[in-house]
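K.L.:
heads up, no residue letters with this:
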């Protein structure tokens, strides 16, 4: 049995350990500090000067570390209130650091699958929070598009499904609706590559979803929402895209 060595004539087999930058260490320490001291959204943090003195680093290092939190929407600051912790929203944070225009096909495909899973799974929240006013708004969205033809089909789809996310009263879930346009654009582009004769007609339309949300049961709505997306299941839409 021979043992491989890392001679100077060969490339190293193990990458050298990378030292954390000062900003990385400060960011990590701040995260621990927020957690251990029970900071909550709306709480005011120590000033940059106080943080710098307590951590033994320059204000520039503190400022750069805090800019990372600000980029993710974790903190906000103004002259009157100082630096405050904000409620974290996953999809809003993603929007700040991720440009939808440069998403690759695999990521778009996964976002489309995620959208279907979210919309079938959020039925519980919809039935818990929906009001007669919400039903009226959904019907108005449908009526406006079908009678006046205003806007594109994508605009209509986004308006309808975005409002469903809003009814859920889940801020993290509602944050995902910002990605709906890029997902719809992706789906339409993918559908254009498929023979129209191979695309089954939708089994369930928006009006049927609203009627069930108003008068049906939770399980019935989940079934209808699944059938609303059945077109993509029946023609192996996901498999086709993965094979391209």
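P.N.:
Okay, I see it. Predicted, not measured: the structure shown is a model, and the values here were computed from it.
K.L.:
from here on, contacts and neighbour counts on C-alpha atoms
P.N.:
Fine.
K.L.:
Quick one: residues contacting residue 217.
P.N.:
By C-alpha atoms under 8 Å, 6 or more residues apart in numbering, residue 217 lies in contact with nothing.
K.L.:
residue nearest the centroid of this structure?
P.N.:
For the chain, the residue nearest the mean C-alpha position is residue 91 (3.3 Å; C-alpha atoms, centre = their mean).
K.L.:
Please look at residue 238 and residue 232 and confirm they touch.
P.N.:
Yes. With contacts counted by C-alpha atoms under 8 Å, residue 238 reaches residue 232, the gap being 7.2 Å.
K.L.:
intersection of neighbour lists for those two?
P.N.:
By C-alpha under 8 Å, 6+ apart, no residue touches both residue 238 and residue 232.
K.L.:
residue contacts, the residue nearest to the residue nearest to the centre of the chain when sequence neighbours are not counted?
P.N.:
Spatial nearest neighbour of residue 91, excluding adjacent residues (C-alpha to C-alpha, 6 or more residues apart in numbering): residue 175 at 5.1 Å. Applying C-alpha under 8 Å, 6+ apart, we find residue 175 in contact with 89, 90, 91, 92.
K.L.:
just checking, which of these belong to strands?
P.N.:
Of the contacts of residue 175, none are assigned to strands by DSSP state E.
K.L.:
okay, the residues you listed in JSON lines with distance to residue 217 next?
P.N.:
JSON lines is the format used below for those (distance: C-alpha to C-alpha, whole Å):
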{"residue": "89", "distance to residue 217": "30"}
{"residue": "90", "distance to residue 217": "30"}
{"residue": "91", "distance to residue 217": "29"}
{"residue": "92", "distance to residue 217": "32"}
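K.L.:
Helices of this protein, residue ranges please.
P.N.:
22-36, 48-55, 59-71, 90-97, 105-121, 123-129, 132-143, 153-167, 171-175, 180-191, 206-215, 218-228, 230-234, 237-243 (DSSP state H).
K.L.:
still on that earlier bit, thinking the residue nearest to the centre of the chain is in contact with residue 171, fair?
P.N.:
No. With contacts counted by C-alpha under 8 Å, residue 91 stays clear of residue 171, the gap being 9.3 Å.
K.L.:
before we move on, the earlier item: filter the contacts of residue 175 down to the buried ones.
P.N.:
Neighbour counting with 16 or more other C-alpha atoms under 10 Å marks 89, 91, 92 as buried within the contacts of residue 175.
K.L.:
next up, a second structure to put side by side with the first:
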């Protein structure tokens, strides 16, 4: 395969961002794999017609998200990209904008209701026991009019943990991190702890019965109640 070259850039503003785009395009167009060598900083400077500082800023930014890696004495290489750095920073972005939080909540609702039927079909007896144990803890706290974010977080993780989808579990974690940060500042739900507990009871009842459609409906209602008061 003939390697596609880099061309001089024509964008004077935020030049390092244009350099990032050029490097990303170069990787994609040449179908480079993790570990593949990239042009050196000196070569990038000449090929793109930009300053060394612009190239260094771009390289540093792409390193932060794992797209490339720089090895001292060896050069620049395509990295093993991971979404983790992006996901780790997402809660700080969502904290600034309540509407953005609810937009993300809607994405989470679609994902979780979309996965629940598969989870019901494959969930293990041990997971159901864990869910019932968490319900007992939730009930105890709810009877004292206390909320149960820790148990709630574990509840949702337990439903899906056997699906072996690390990115999905990461998204669940981000939601709860964000929820716990923002709940002190905005009224996300006017349900009492006991009402929230009952929603979780209904979800477990459907899962235990193997009723995927009812589990889907219960999970959807759970999210609708949160969104209702947003």
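P.N.:
Thanks, I have it. None of these values were measured; they are calculated from a predicted model.
K.L.:
Counterpart of the residue nearest to residue 91 of the first structure over in the second structure?
P.N.:
Alignment note (TM-score structural alignment): residue 175 of the first structure maps to residue 170 of the second structure.
K.L.:
For that match, give its distance to residue 200 of the second structure.
P.N.:
21 Å (C-alpha to C-alpha, to the nearest Å).
K.L.:
Ok, residue 29 of the second structure next?
P.N.:
On the measure of C-alpha to C-alpha, residue 29 of the second structure and residue 200 of the second structure end up 48 Å apart.
K.L.:
burial measure for the counterpart of residue 52 of the first structure in the second structure, as a count.
P.N.:
Using TM-score structural alignment, the partner of residue 52 of the first structure in the second structure is residue 42. Residue 42 of the second structure: 12 surrounding residues under other C-alpha atoms under 10 Å.
K.L.:
and residue 42 of the second structure, what is it in contact with?
P.N.:
Residue 42 of the second structure neighbours (C-alpha under 8 Å, 6+ apart): residue 52.
K.L.:
Ok, residue 65 of the second structure next?
P.N.:
Counting by C-alpha under 8 Å, 6+ apart, residue 65 of the second structure has contacts 81, 82, 83, 85, 86.
K.L.:
Would you quantify the distance from the fourth one to residue 167 of the second structure?
P.N.:
Using C-alpha to C-alpha, we find residue 85 of the second structure at a distance of 12 Å from residue 167 of the second structure.
K.L.:
Over in the first structure, tell me which residue corresponds to residue 79 of the second structure.
P.N.:
So, by TM-score structural alignment, residue 79 of the second structure is matched to residue 85.
K.L.:
what's the answer for residue 218 of the second structure, then?
P.N.:
Per TM-score structural alignment, residue 218 of the second structure is aligned with residue 224.
K.L.:
For burial, what's the neighbour tally of its match?
P.N.:
20.
K.L.:
swap in residue 203 of the first structure?
P.N.:
Every residue meeting other C-alpha under 10 Å relative to residue 203 of the first structure is counted, giving 14.
K.L.:
go on, residue 50 of the second structure?
P.N.:
Neighbour count for residue 50 of the second structure, taken as other C-alpha under 10 Å: 19.
K.L.:
Same check on residue 62 of the first structure?
P.N.:
For residue 62 of the first structure, using other C-alpha under 10 Å, the count is 22.
K.L.:
same check, this time on residue 138 of the first structure
P.N.:
Residues near residue 138 of the first structure, counting by other C-alpha under 10 Å: 21.
K.L.:
Give the aligned equivalent of residue 187 of the second structure in the first structure.
P.N.:
Residue 187 of the second structure maps onto residue 190 in the first structure, by TM-score structural alignment.
K.L.:
Give me the spatial nearest neighbour of its match, chain neighbours excluded.
P.N.:
residue 241 (7.6 Å).
K.L.:
before we move on, back to that, what about the match of residue 187 of the second structure, distance to residue 153 of the first structure?
P.N.:
Counting by C-alpha to C-alpha - residue 190 of the first structure and residue 153 of the first structure are separated by 16 Å.
K.L.:
rewinding a little: from the contacts of residue 175 of the first structure, pick the one nearest residue 157 of the first structure.
P.N.:
Ranked by distance to residue 157 of the first structure (C-alpha to C-alpha), the contacts of residue 175 of the first structure are led by residue 91 at 19.8 Å.
K.L.:
Enumerate every residue touching that closest one.
P.N.:
Residue 91 of the first structure neighbours (C-alpha under 8 Å, 6+ apart): 172, 173, 175, 176.
K.L.:
Excluding residues flanking it in the chain, which one is nearest residue 44 of the first structure?
P.N.:
residue 84 (4.4 Å).
K.L.:
Surely that neighbour is in contact with residue 76?
P.N.:
Yes. Under the criterion of C-alpha under 8 Å, residue 84 of the first structure makes contact with residue 76 at 5.4 Å.
K.L.:
Tell me which residue of the second structure is furthest from the middle?
P.N.:
Max distance from the centre of the second structure (C-alpha atoms, centre = their mean): residue 46, 37.3 Å.
K.L.:
Could you measure from it over to residue 110 of the second structure?
P.N.:
On the measure of C-alpha to C-alpha, residue 46 of the second structure and residue 110 of the second structure end up 47 Å apart.
K.L.:
now swap in residue 139 of the second structure and tell me
P.N.:
Distance from residue 139 of the second structure to residue 110 of the second structure, by C-alpha to C-alpha: 27 Å.
K.L.:
Which one's more surrounded, these two?
P.N.:
residue 139 (20 against 13).
K.L.:
That one: what's it in contact with?
P.N.:
Contacts of residue 139 of the second structure (C-alpha under 8 Å, 6+ apart): 194, 197.
K.L.:
how far away is it from residue 58 of the second structure?
P.N.:
Taken as C-alpha to C-alpha, the span from residue 139 of the second structure to residue 58 of the second structure is 52 Å.
K.L.:
Residue in the first structure paired with residue 102 of the second structure?
P.N.:
Aligned partner of residue 102 of the second structure by TM-score structural alignment: residue 109.
K.L.:
what about its match, how many residues close to it?
P.N.:
Residue 109 of the first structure has 19 nearby residues by other C-alpha under 10 Å.
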